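Peer 1: Here's a sequence, model it:
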Amino acid sequence: MTAERGTEDVDEVDIGLHSDTARAIGFSDAVFAIVVTLLVLDLRVPEVAPGGLLRALLDQWPVYLAYVTSYLYVAVNWLNHKGTFHRVRCADRGLHWANLGVLFSVALLPFVTALVSRAVEKGDAYDERVAVTAYAVVGVVLSAAWLWLYHYLSRHPELLQAGVTSRFFEAERIRAALGVVAYAVAGLVGWVNVPTALVVLLLLPLFYGLSSNGTYDLRRRVRRRR
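Peer 2: The predicted structure is shown next:
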């Protein structure tokens, strides 16, 4: 009787601490959708005199560049999120907090996107440096959030799907750490040369998009092409 009660207590504790990932994924998808919607709101119709619409639209190129860069960044983070939770069997409180850290950082993208587009559009060199550096800082924070998430999963293999080892997320920590360094460098470069920093900020999401299913999958695709 005592042994049976002990087993029931363990089961109840396990149920209380662990849950499926459906709510976390659903909530995260909603946040990503809202962030993408907020990015679109910065694409505004210019108020101009008749005959000046084309010139006004062309003058807004910084807004378009900032939108494309941030949209790619959000899309890449969604793909990374999808690839990560596809390998997760259940979630505990620590994983939920790590996931919320990622979502907190993603939600900052519309703000820094508007900063960059407005600063470049107005043409003030100092404001451009400040805005690009702020964008890079958010990139550092977001990469650090992913590093926290990957580290947590690498230390809790009981949360992973069958067949997924903690070594997968140990390797992913390197990819996230690379993002911390790369965005920090982009911020420093942006304080000196804004166009170069913008190119770096545009290329980084492309790299993370190609490796969104993990560095192992990226290496395997490269080997196949050889």
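
Peer 1: okay, CA-based contacts and neighbour counts for the rest of this
Peer 2: Will do.

Peer 1: what helices or strands is the biggest helix by length in the chain leaning on?
Peer 2: Under DSSP state H, the helix in the chain containing the largest number of residues is helix 125-155. Secondary-structure packing of helix 125-155 (3 or more Cα pairs under 8 Å, 6 or more residues apart in numbering; DSSP states H and E): helix 93-106, helix 109-122, helix 166-190, helix 194-210.

Peer 1: give me that answer again for 10 Å
Peer 2: With contacts defined as 3 or more Cα pairs under 10 Å, 6 or more residues apart in numbering; DSSP states H and E, helix 125-155 has these neighbours: helix 61-85, helix 93-106, helix 109-122, helix 166-190, helix 194-210.

Peer 1: Any chance of those helices in a markdown table with mean neighbour count and distance to V130 as columns?
Peer 2: Below are these laid out as a markdown table (neighbours: other Cα atoms under 10 Å; distance: least, Cα to Cα, whole Å):
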| stretch | mean neighbour count | distance to V130 |
| --- | --- | --- |
| helix 61-85 | 19 | 15 |
| helix 93-106 | 18 | 19 |
| helix 109-122 | 21 | 9 |
| helix 166-190 | 20 | 8 |
| helix 194-210 | 18 | 10 |
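
Peer 1: could you dump the ones you listed to TSV with distance to L43?
Peer 2: Converted to TSV, the helices and strands packed on helix 125-155 look like this (distance: least, Cα to Cα, whole Å):
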stretch	distance to L43
helix 61-85	7
helix 93-106	19
helix 109-122	10
helix 166-190	24
helix 194-210	18
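
Peer 1: run this one through as well so I can compare:
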Amino acid sequence: MSTDTGFRDELPGVDRLLTLSDGVVAIAITLLVLQLNVPEPAKLTDPASASELATQLGKGADSLISYVISFYVIAQFWLVHHRVFRRITGQREGLAWWNFAFLFTITIMPFTSNLVGKFSANPLAVDIFAVNLLLAILATHLTVTYGHRKNLLTAESPREMQVAQARAAASAFVIVLSIGIAWVNTGAAKYCWLLLAVAPQVADRWSARRPA
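Peer 2: Predicted coordinates for the structure are as follows:
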């Protein structure tokens, strides 16, 4: 048995990394909901009044919007994470550290989401959340890059590589765009994040029209 094989056997397997990642993502999604607050009955003149309750719930609309966006974003990152790790054939310590870098961006998201929910009109709060998203994309990309350099990934066609790169670039473009727009209109910047739902499809169509 080679030294490299023996060293690899001493490291946690990919299954353990996936189990850890799934648990961290599940906890992060659970923590997101803590930013949603139920109105206190004492704040209502008449707790039985539907209109008063609706008014109080409306005051938490920004927190609800940031929760929905954050939930969707984390779910998308989890799907991408699994697509990446399905192609991994081996594991090294460096891969685990890049995975931890990705998990760091996910665990801090409940904080940045709560921040933008409470300071929805503040461009700095919006940009902090956007940078959080950008770092998550970067961590995912660097994990893949590390896997390629260490020959830990299954071979993929030039077309598949092109599509993956286009998807990452499209998502990053949307986030960078929102960072700039936030200083002009924070509401428009947050609506930009909705484009993350269609950016991969646009990237796929763009890639399909280009030669591999």
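
Peer 1: Could you find the residue nearest the spatial middle of structure 1?
Peer 2: For structure 1, the residue nearest the mean C-alpha position is N77 (3.6 Å; Cα atoms, centre = their mean).

Peer 1: So it versus A114 of structure 1, what's the distance?
Peer 2: 19 Å (Cα to Cα, to the nearest Å).

Peer 1: Tell me what angle the longest helix of structure 1 forms with helix 166-190.
Peer 2: Between the axes of helix 125-155 of structure 1 and helix 166-190, defined by axes from the mean of the first three to the mean of the last three Cα atoms, to 10 degrees, the angle is 170 degrees.

Peer 1: isn't W183 of structure 2 right up against K190?
Peer 2: No - using Cα atoms under 10 Å, W183 of structure 2 makes no contact with K190, being 11.6 Å away.

Peer 1: Find residues that contact each of those two.
Peer 2: 126-127 (Cα atoms under 10 Å, 6 or more residues apart in numbering).

Peer 1: circling back to that earlier point, enumerate the positions of the longest helix of structure 1 that are buried.
Peer 2: By 16 or more other Cα atoms under 10 Å, the buried positions in helix 125-155 of structure 1 come out as 127-154.

Peer 1: Measure how it sits relative to helix 93-106, angle-wise.
Peer 2: 160 degrees.

Peer 1: Contact partners for the counterpart of N37 of structure 2 in structure 1?
Peer 2: Alignment note (TM-score structural alignment): N37 of structure 2 maps to R44 of structure 1. The contact partners of R44 of structure 1, by Cα under 10 Å, 6+ apart, come to 57, 60, 63.

Peer 1: What of L160 of structure 1?
Peer 2: Going by Cα under 10 Å, 6+ apart, the list of residues near L160 of structure 1 reads 84-91, 153-154, 166.

Peer 1: With H81 of structure 1 instead?
Peer 2: 25, 28-29, 75, 99, 102-103, 146, 212-213.

Peer 1: Can you pick out the most distant pair from those?
Peer 2: For the contacts of H81 of structure 1, the farthest-apart pair by Cα to Cα is L103 and N213; their separation is 18.8 Å.

Peer 1: which bit of structure 2 covers stretch 136-153 of structure 1?
Peer 2: Under TM-score structural alignment, the match for stretch 136-153 of structure 1 is residues 130-147.

Peer 1: right, and the helices and strands packed on helix 125-155 of structure 1 - which one's nearest I15 of structure 1?
Peer 2: helix 93-106 (11.8 Å).

Peer 1: Now that closest one on structure 2. Mean distance?
Peer 2: Helix 93-106 of structure 1, aligned to structure 2 and superposed, deviates on average by 0.9 Å (mean Cα distance after the TM-score superposition for structure 1).

Peer 1: Output the contacting helices and strands for that helix.
Peer 2: Against helix 93-106 of structure 1 (3+ Cα pairs under 10 Å, 6+ apart) you get helix 2-17, helix 22-40, helix 61-85, helix 125-155.

Peer 1: Just want the angle from that helix to helix 22-40.
Peer 2: For helix 93-106 of structure 1 against helix 22-40, the angle by the same axes, to 10 degrees is 10 degrees.

Peer 1: Pull the distance from helix 93-106 of structure 1 to the chain's centre.
Peer 2: For helix 93-106 of structure 1, the separation from the chain centroid amounts to 11 Å (computed by Cα atoms, centre = their mean, to the nearest Å).

Peer 1: quick check: angle from that helix to helix 61-85?
Peer 2: Going by the same axes, to 10 degrees, helix 93-106 of structure 1 makes 170 degrees with helix 61-85.

Peer 1: what's in contact with helix 93-106 of structure 1?
Peer 2: 16-19, 21, 24-25, 27-29, 31-32, 35-36, 70, 73-74, 77-78, 81, 138-153, 156, 159.

Peer 1: Check stretch 191-204 of structure 2 too.
Peer 2: By Cα under 10 Å, 6+ apart, stretch 191-204 of structure 2 touches 65, 69-70, 72-73, 76, 130, 133, 162-179, 181-182, 186, 206-208.

Peer 1: do the same with stretch 6-25 of structure 1
Peer 2: 2-3, 5, 28-31, 81-82, 85-86, 88-96, 99-100, 159.

Peer 1: if we go to 8 Å?
Peer 2: 85, 88-93, 96, 99 (Cα atoms under 8 Å, 6 or more residues apart in numbering).
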